[in-house]
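what follows is a predicted structure for the sequence shown.
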Amino acid sequence: MENCRIVFLVKTICFLADCIITVPLLISYNGDKSYDSLDEIGDDYGSKIGFNWIADSFNPSQTMPMTVVYQLEDEKIDSVADFQAIATITKELAEQGGVNQVRSATRPAGDVIPDFLVDEQTNQLASGIGQSTDGIEEIEKGLRDAASQLKDATPQLDEAQSGVDQLLQGTEEAKSGVGGLRTALTEIQQGIESGSKGAGEIKSNLQTIKVNLDQTVSANKQLLEGYEGIAKGLKGFGTGEIDAAQLDTMVETLEGSKQAITTMHQLAIQSNPQLQKDERYIKAHEGSIQSINGVIAGVQEMKKQLSQLSDAQTQLEQQVIAPLDQLNSGLQESISGQEQLASGIGELIKAIEQLQAGLNQAADGQAQVNNNIPSLQEGLSQLYGGQEKLKTAFHDMQGQLDELTGGLTDASDGLQEIDNGLTEVKGYLGEINTKDSNPVVIIPEQALDNEDFMEGTELYLSEDKSIVKFDVLIDQNPYSTEAIHMVDQIKEAADRASNNTIFADSQAHIGGVSSLNNDLQNVSNEDYSRTVAIMLSGLFIMLIFLLRSAIMPIYLIGSLILTYFTSMGFAELIFTQIFEYDGLTWAIPFFSFVMLMALGIDYSIFLMDRFNEYKEIQIKEALIHSMKKMGTVVISAAIILGGTFGAMLPSGVLSLLQVATVVLTGLFLYAFIVLPLLIPVMVRLFGKHNWWPFKKRMNQQK
C-alpha cells in the first residue's frame, strides 16, 4: 500500500513538472506568423534603411501599396457612368478601417477632386442661381421702366400722327411740282441735242480738210525728197578725178604683160614644139593677146573722155544745181507751214469732239432726268400711300402700346414670383451639406473633356482602357500581420462596391506584397495542415507495426505534439515579446514540425523498442532498464544534434535563428523532460493496456 502511494506521488510530481513547464508556454502561444521579409536581414543594410526612412517619414505603404485590379472582357472604360463606378469603388475602399488613402482614376493624388464633390457642385449651382435672381431682378426693373416709358410716350405718338398729316400734304404738292419740272427739262434736252448735231457737222468738215492737207504735205515731202536726191546726184557728177599719168602707167603695165606672155609663149614652143599643133593652146594665147590689146584701147579712150567731162561739171553747178537748191529750201518752208496748219486743225477737231461729247453727256443726263421723272412721281405716290399707312399704324400702335404696357406689368409680376422661387431653391441648396468624412462624389460630363484629368487617369487605366487599378494605402506596414488580415477585408469591399456597375461581372484581384503574403499564408497553411496529417498518419501506422501496439503510438505522438507546441511557444515568447517581432517567420512552423517529429520519434523508438525487449520482467523494471540502456544514447544524440543546430544561432538570417531556437528547445525539452518524465508516467498509467489490441505480455504487472 505504501509502495503504491509512492508510485502515485512520483507520477503526480512528474506530471506536474511537465505541466509547469509546458502549460504556460502553450497558453501564451498565439501562432502568429510573420511574412516580413525585411526582418530576415539586419537594420544596417541599405534596403532596410531606405524602407525605414519612408515608413518613418511618410506612409510605409507608399512604396508598396495594395492594388485592386478589375479587367473588363468586351467593354472599355470611357463614359461618365464608368468613371462614376470607379469613384464609388474608390469611396468604398477608402471607408475601410485601417485604409489611409486610395488613389484611382478619379483620385489620382489620393484626395477627392474638389470639383467632383456634391457640396462644391451645389455651391456652384447656388451661386449661379443667385446670379440668375440678380439678373431677373434687373430684368423685372427694366420691364417696369419700359412700361412706364411706354405710358409716357402716348402724347408723343399723338404729335407724330399730326406730323404724318403734314407730310401727306407736302408730298401731294411735291408731286404737282415734279410734273411742271418735267416739261421744262424736255425743252432743255431738245436744245442740247441740236447743239450736239451742229458740232458734229463742223467736226466732219474739219476732218475732211485735215485729211486733204495731210495728203498734200505727204506729196510735198516726197517731191522734196526727189528734188534733194537730184541735187545730191548732180553735185557728185564729175567730181571724181583720175590722174592721166596713172592711165599711162596702166597702159605701160598692160604692154609689159603682153610682152611677158609673148616671151613665155616662145619659151613654151621651144621646150615643147608640139604646142604649135595644139589648137586650144594657140587659141588661148591669141585670146590673151587680143584681150590685153582691147583693154589698152579702152584706157586710151577713157583718157580722152575725161578731159571733156571736166568742162561739163562746171556748167552743171552754175546753171542747174544752185537754182534747184533754192527751190528745195522754199518747198521745205511750205511743207513746215502746211504741217503747222494740219496740227492746228487737229487740235480744233479734238476741242470740237470734247464739246460734242459734253453736249451728248448733257443730253443723255437730261434724258435720264426726264426718264426718271415718272419714277419720281410714282415714288411720291407710293410715299403718299406709305404715309397713309403710317398714319393708320400710329393710330393702331397707340392701342397696342396700351396692351403692351399691361403685358409688361404682368411679366414683371411673374418675374418677381420666379425670383422668389429661385431664392427658396438657393436656400435649399445651401442646406445640402455632406459629411466631410463621407463626401459624396459625382463625376460631371465636362471631366472627360478635361485634358489634365484624362492625363491623370492614364496611371490607373490600361492603354486599351479595359483594366483599371486602385492603389490602397493602409496605415500598417505592408509586411505586417495586420496588413495581411486586411486583404480579405479589401477584397470583400471591392466586390461589394462593384455590384450594379460595369465591373459587376469582373472579379476583383488584389496585388501587392500584402496580398502576396496573404496568398502565401493560405498556401502555407494548407500545405502545413496536409503535411501534418500525412506525417502523423504515417508515424501512427509505422509505430503500430513497429511497437505492436495502438496505445503507445498515441501517447508517443501526443508527447511529440506537446513538445512541438511548447517549443513554438517558447520561441514565440522570445522573438515577439523580447525582440518585438510580429511573429515567427511563416516557414518556421512547417520545418520545425517536420524536424522535431522526425527526431523525437527516433528517440521514442530507441526507448520503447528497448522496452519491448524486456518481455519477462515487470513494466516498472523494464522501463528502468530501458531508460538506463537508452538514456545515454538519447541524451548524447540530443546534445550532438543540439550543437549542430546551435551553429545557426550566430547567423544574421532571422529564419535560421528561429529554426535553431525551436529545434534546440524541442530537443532538450523532449530529451530531458518529456521522454524521461511524461512517457514513463503514460506507460505506468496504461499498464497492461499498452499493447492493446495485440497479444499481452507475460507476467505483466503494474
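Looks like it came in fine. Since the structure is predicted, the reported quantities are computational estimates derived from the model, not experimental observations. Residues are numbered from 1 along each chain as shown.

every contact and neighbour count from this point should use C-alpha atoms.
Fine.

what segments of the stretch 451-600 of the chain are strands?
Along the stretch 451-600 of the chain, counting by DSSP state E, counting those that start in this stretch, strands occupy 467-474, 509-511, 584-585.

next up, a structure to set beside the first:
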Amino acid sequence: MRWMNKHYIWNVIGWLLIVILAVVTIPNMSKLVADKGQITVPSNYQSTRATNMQKQWGRSQRGTTAVVVVFNNGDAALTNAQNTQIDRTIQRIKNHQSQYQIRSMTAASDSATAASQLVSKDKSTQLLQLNVHKSSSHSVTKIRDQITKLAKTSGVKTYVTGADVLNQDFSDATQAGVQKTEIIAAIFIFLVLWLVFRSPITPLFSLLTVAVSVITSISVVANLVDRFNFPFSNFTQVFIVIVLFGIGTDYNILLYNEFRERLANGKDRYTATKEAIKIGGRTVLYSGLSVLIGMSVLGFANFSLYKSAVGIAVGVVVLLAVLLTLNPFFMAICGRHMFWPIKKFQGEGDSRLWHGMAKHAMIRPIITLIVTGIVFIPLALTSHGTLDYDNLVEIGDNVPAKQGFKIVQNHFSKGTAEPTTIYLQSNHKLDNEKSLLLIDRLTKQLQASTGVKTVASVTQPGGKAIKKLYVRNQMSSVTTGLVKAQKGVNKVNKGLKSANSQLSKQDVSGAVKDANKLASGAKQVSEGTSQLQSAISQVSTGVNSLNNQVSSASGGQQAAQLAQLETALPQLNAAIQQLNSQVSASSTSTGGVTSSLSTIGTKTQDIATQLQNIKSSLGNLPSVSASSVAAAFSAQGVPLSSAQKQVLAGVLQKQTAAQSQLKSSLSSALTQIGSDASAIGSADQGVASQLQSLQGSTTTLQNAVATLAQKANIVLPGATTALQSASSQSAQLASATSQLSSAMFTINGKMPTLVSGASQVAAGNQTMAEKLAAMSKQLTALRKGLGSATTGLTQVSTGVGTANSYLKGLQKSAAAETFYIPKKSIQGSSFKQSMDTYMSPNRKLTKLTVVLNDDPSSAAAMARLPKLEKVVNGSLQGTSLSGAKVAFGGNTSQTNDINEMASSDFTRTVIIMLAGIFIALMVVTRSLVQPIVIEGILLVAYSGALTIVHWLVDPILGTDMLTWNTPFFTFVMLISLGVDYSIFLMRKYREFLHEPGATSDKMLRAATVIGTVVISAGVILSGTFAALIPSGVMTLIQIALAVIIGIILLVILLPIVMPAVMKITYPYPYSNMREAPVNHEDDAQPTRKN
C-alpha cells in the first residue's frame, strides 16, 4: 500500500511540474490566433492564386491589409462643417502615414472619380480607403486600435472596418467566449456533480483533474502550433475546453461511480481504487480511444479548419493520462471522504426511463424499429437549408467594425465594403492600345453581367467610361470636321463657279480685235510719220532755200518760188494736223487696251487666289479622318460582326480610292489651270510693261506732234499770208521765211523722235495683239479647267456627305462604344495615374474591381463567381490575353473557395471519421452489426439535430440559416462524443455475458444499470456545450444547440434501437464476432446491494 501511495504521489508531483511548465511556456493565444489561426486555402484555389498575384504587385499592396474608415452622419447629409472636420482628419492621417505604416490611401477629395466611389448618394457617408502594412509586430489588432484613435473625428460618427478587422473581432469574440465558457462550464459541472454525488467535494476533484488536462493540452497544442505549424484555428481552443470538460466529467462520473460502488460493497480504498481504475478505466480507455480515433483522422483533412480539430485529439490523450493517473491518487488518499458528507454508499441507481424503453422495444422489436424509423428518419432527411457564410453573424451588433460595415452596406451597395478583385497576369506588358482595348471590353462585359453593380478597371477607374477615350466621342470630332470640310469644299466650289462666270463675261476676243486694229493703225501712223518726216525734210530744205533765195534772189524768181511755197504750206499744215489726229487716236486705243489688260490681270489674280484655296481645301479633305476611323475600327480590333467589318472596309476603301482619284485629277487640272493662269499673268505683265513703254513714247510723240501742229497752225498760215504780200514787202518776206525756216528746222529736228516713237508704238501694238490672242486661248482652257474643278468639287462634297452620314450611323451603333487611346496619351499624366492604381509597376499585372449587388458572403454572390469566370474566359479567348493567368480575389472568392473545399472535404472527412470509429467499435463490441447500428443511430441523431436547430434559429436567434461550419463541428462533436454512450452501454452489456440468462435480459439489465450514468453524462455534456451560448458567437451557439438536441436524441434512440436490434440479430451467427464470457478476473461485476 505504501508503494501505491508513493507511486500516486509521484504522479501528482509529475503533473504539478507539467502544469507549471505548461503555464510558463504557453504562447500568447490571441497573437497565435491572429498569426496562425486564420483559415487557409490551398494554392490551387482562386483566392490563394489572387493573393499570390497581389504579393507580386509591389510594395503598396504586398503584405498589406485593407482598412476602411467610415465617416457617417446617420441618414442626414454631412454638413459643410462636418466635411471640413473629415478633411482635417484625412490630412492628419496623411501626416502620420509613415508612422502608422500606411502604404497607400484613397480619399474622396483626391479626384472626382474617387468621390463618386467613396461618397454615398445621399451624402451621409464618406469612406477613406487605406492599405496598411501587416506583420507579426504590426498586427491587425494594433492596426485597428491605431487607426481608430487616429480617425476619430469631432461631430461625426467614425468606424474602422475591413475583412481582416472583422476577422480579428471574430477572433476576439471567440477568445472572450472561451473565457465565459470556462467559467460557466465549471460552475455548471460543479452544480450537476453536487446533485449527482450529493457532495460538494466530489465536483472539486473532477474539476481539478479536468483543469489540469485543459491547461496542459492548450499549452502543448499552442507550442506545437508556434514551433511546428500544427493545425490551428479560432475554434481549436474553445473546443478543447468544451470537449475536455464534457467527456472528462463524463469519464469522472463513470470512474467515481465504480469507486463508490466498490466502497459500498465494503472494499477498502486501495482495493476499490484498483478495481475502479481497472474496470471503469478500461471503459474510459475504450471510449477515449474512440474519441481519439475520431479526432485524429481529422488530420487527413485538406481543409485547414477541419484539420485544426486534430488538436482535440492531443487534448484527449492528455485527458486520459490525467484521469487515469491523478484520480487514483485522490481515490486512494481520500477514500470515503471523497464523497463527503455522504457516509452510507449505494451502488448505481437504476434508470427507470431506459428500463421502460428497452423493455418495450424488445417486446415488439420490428414494430419498434419501424415506428422509430417513421418518426426519426424523415426528420433526419429534412433539408437543413442554405448555409450562411457571412462572418458578420458571428460578431455582436455592438462591435464598431460590424456597425461600420453595416453602414457601408446600407448607404452603398452591399458589396462595396468587400468587392471582388479579378487579377489578370500576362507574360507581356499591358500598357498598349490592343491590351487596353481587350481590358475595356472585358470591363463592359462584366458590367453587363447580372448581379454586378459596378466594375472599375484601368480603362474605367471610376467604374464609368471616360467618354473621350471612346470612338463615339472621337467620331464626333471626325464628323464635325467632315461637316466643316464639306462646307469648305462647297464654298471653294462656289467661288470657282463665280470666277468662271466672271471670266466668261470678259470679252477677250473684242480686246484682241481692238489690239489688232490698234496695231494696224499704229503701223499706218508709223508709215505716215516716215512719209511726213520725208516731206518735212523736203519742206525744210525748200524753206531754207527759200529763205536764202529771198535774201539774195531777184524779184521774178522770188515770185515764182513764193507761189510754190504758198501752195505747199497749206498742204504741209494739213499733213501735220492729220498726224496729230492719228497720234491722239492711237493714244486713246492704247488706253483702252491698257484698261482691258488691267481687268484681265485682276481676274487672273482672283483665279490664282481661288486655286490656292482649292489646293488648301484638297489638303484638308476627310481622307485623313477616314484613315483615323479605319485605325480605330479595324487596325485596333473593333468588336464588329463580319458583315459590319466588310461594309466598313468597303466604304472606307471606296471612299479612299474615290478621294485619291479625285485629288489626282483635280491636282492635275488645277496644275494645268495654274500654268495657264501663270502664262496669262506673264503675258499680261509683258504686255503691260510694253504698253507702259509704248504709252510713254506715244505721249512724247503726241506732245511733239501737238507742238508741231500748234506751231504749224501759227507759222504756216502766217507764212502763207506773208507770202501773199511778199511781193510788196520783200523785207518782211525775208523775215517770214527766216522764221519759217527756223520753225521747219525745229520740226525737222523733232521728226526722228516722232518716227522712232511711232515705230515703237507700232511694234508694241503688234506684240500686244499677238499676246492677247494667246491669252484668249489660255483663258478658254482656264474656263474649261474651272468647269472640271467645280464638277470634281461637287463630287467631293457628295462623297464627304455620304461618308459623314455613314459615320454618324456608325456612331449611333454599339460598335462606337469601343475604347481607343493613342500611344502618346497612354503615358500621359492623367492616364498614368489610372495605370498606377490598376496595374503593377511592371505593367504585366492588372486588376478589375467588381462590386456585386448581393452580400459578398451570400450564396447568391458565390453563385455569380462561376458565371463571371466564364465571362472572363470567354472574353479573353482567342485574343493576345488568352494565355493570361486569371484569379478572383476578395471575400466572395475566398468564401466560395471555402464553400467548395468544405463541401468536398466534409464528405471525405466524414467517411474517414466513420471508418475510424467503426473500427474502434468493432474492437469494443467484437461485432459487425452493432457498429453499423451505432453509427446509424449517431447519424440520425446528428441530422435530426441539425434539422431541429434549423427550425429554432429563426425564432430564437433571428436568422434563418445555419452557419457554414455548424454542420461539420456538430458532426465531429456529436459523433465522437456520442459514441461514448453507446460504448458505455455495450461495455456494460459485455460485463453481464458471464452470467446466465438470455441475451435480451442481459441487454435490458445493462440498459437499466448504465442508463443513469449515460443520462448524467448527457446532462453534463449538454450543460457544458450550453456554456457556449453566452459567448455571443453564432457558430458556437448553433453547435451548442445541435449537440444538446443530438444528445437528447441519442438518449432516446439508444435504449430503443440497440435492444430491438440485439433482440432480432442475436440468434444469427454473423451478429457477433465472438460471444464468449468475459474473464471474471478482469471484468467481474460485483454483486450490487439493493
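That came through fine. What you see is a predicted model, and the numbers here were worked out from it, not measured in a lab.

care to give me the TM-score?
Superposed pair, TM-score by TM-score structural alignment, normalised by the length of structure 1: 0.62. Supporting alignment: 489 aligned residues with a C-alpha RMSD of 3.7 Å.

the strands of the stretch 451-600 of structure 1: which one's closest to Leu383 of structure 1?
Closest to Leu383 of structure 1 of these, according to C-alpha to C-alpha: strand 467-474, at 77.4 Å.

equivalent range in structure 2 for that closest one?
Using TM-score structural alignment, strand 467-474 of structure 1 lines up with residues 845-852 of structure 2.

average offset of the matching stretch relative to structure 1?
Stretch 845-852 of structure 2, aligned to structure 1 and superposed, deviates on average by 0.6 Å (mean C-alpha distance after the TM-score superposition for structure 1).

where's that stretch relative to the chain centroid, distance-wise?
Computed by C-alpha atoms, centre = their mean, to the nearest Å, the chain-centroid distance of stretch 845-852 of structure 2 equals 4 Å.

which residues are contacting that stretch?
Here stretch 845-852 of structure 2 makes contact (C-alpha atoms under 8 Å, 6 or more residues apart in numbering) with 57, 413-416, 418-426, 429-430, 443, 451-458, 838-840, 861.

again, but for stretch 192-208 of structure 1
Stretch 192-208 of structure 1 has contacts (C-alpha under 8 Å, 6+ apart) with Ile345, Gly346, Ile349, Ile352, Glu353, Leu355, Gln356, Leu359, Asn360, Ala362, Ala363.

so which of the residues you listed are in strands?
Of those, none are assigned to strands by DSSP state E.

how about the strands in structure 2?
Using DSSP E, the strands of structure 2 run over residues 64-72, 102-106, 125-133, 157-161, 387-388, 420-425, 452-456, 845-852, 885-889, 962-963.

what's the local residue count around Val24 of structure 2?
Neighbourhood size, Val24 of structure 2 [other C-alpha atoms under 10 Å]: 10.

from Asn11 of structure 2, how far out is it?
For Val24 of structure 2, the distance to Asn11 of structure 2 (C-alpha to C-alpha, to the nearest Å) stands at 20 Å.

all helices of the stretch 951-1090 of structure 2, in order?
With DSSP state H, counting those that start in this stretch as the criterion, the stretch 951-1090 of structure 2 has helices at 966-991, 999-1026, 1034-1065, 1080-1083.

remind me what the longest one packs against, helices and strands.
Counting contacts by 3 or more C-alpha pairs under 8 Å, 6 or more residues apart in numbering; DSSP states H and E, helix 1034-1065 of structure 2 is packed against helix 352-363, helix 365-381, helix 929-957, strand 962-963, helix 966-991, helix 999-1026.

same check, this time on the first one
Helices and strands touching helix 966-991 of structure 2, by 3+ C-alpha pairs under 8 Å, 6+ apart, are helix 281-296, helix 891-925, helix 929-957, helix 999-1026, helix 1034-1065.

now the strands of the stretch 451-600 of structure 1 in TSV, with mean neighbour count?
Below are the strands of the stretch 451-600 of structure 1 laid out as TSV (neighbours: other C-alpha atoms under 10 Å):
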stretch	mean neighbour count
strand 467-474	24
strand 509-511	18
strand 584-585	24
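
any chance of these in a markdown table, plus distance to Cys19 of structure 1?
Shown next, in a markdown table, are the strands of the stretch 451-600 of structure 1 (distance: least, C-alpha to C-alpha, whole Å):
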| stretch | distance to Cys19 of structure 1 |
| --- | --- |
| strand 467-474 | 42 |
| strand 509-511 | 45 |
| strand 584-585 | 24 |
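
closest one to Val7 of structure 1 among these?
strand 584-585 (40.6 Å).

from Ser104 of structure 1, how far off is the residue nearest to the spatial centre of structure 1?
Centroid check for structure 1 by C-alpha atoms, centre = their mean gives Glu451 as the closest residue, at 8.5 Å. Relative to Ser104 of structure 1, Glu451 of structure 1 is positioned 17 Å away (C-alpha to C-alpha).

please apply the same query to Thr263 of structure 1.
Taking C-alpha to C-alpha, one finds Thr263 of structure 1 at 136 Å from Ser104 of structure 1.

thinking again about what came up before, can you list the helices of the stretch 951-1090 of structure 2 in TSV and add distance to Met901 of structure 2?
What follows is these, written out as TSV (distance: least, C-alpha to C-alpha, whole Å):
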stretch	distance to Met901 of structure 2
helix 966-991	12
helix 999-1026	27
helix 1034-1065	19
helix 1080-1083	46
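
adding mean neighbour count and distance to Gly294 of structure 2, write the ones you listed out as a markdown table.
What follows is those, written out as a markdown table (neighbours: other C-alpha atoms under 10 Å; distance: least, C-alpha to C-alpha, whole Å):
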| stretch | mean neighbour count | distance to Gly294 of structure 2 |
| --- | --- | --- |
| helix 966-991 | 23 | 6 |
| helix 999-1026 | 23 | 18 |
| helix 1034-1065 | 24 | 16 |
| helix 1080-1083 | 13 | 26 |
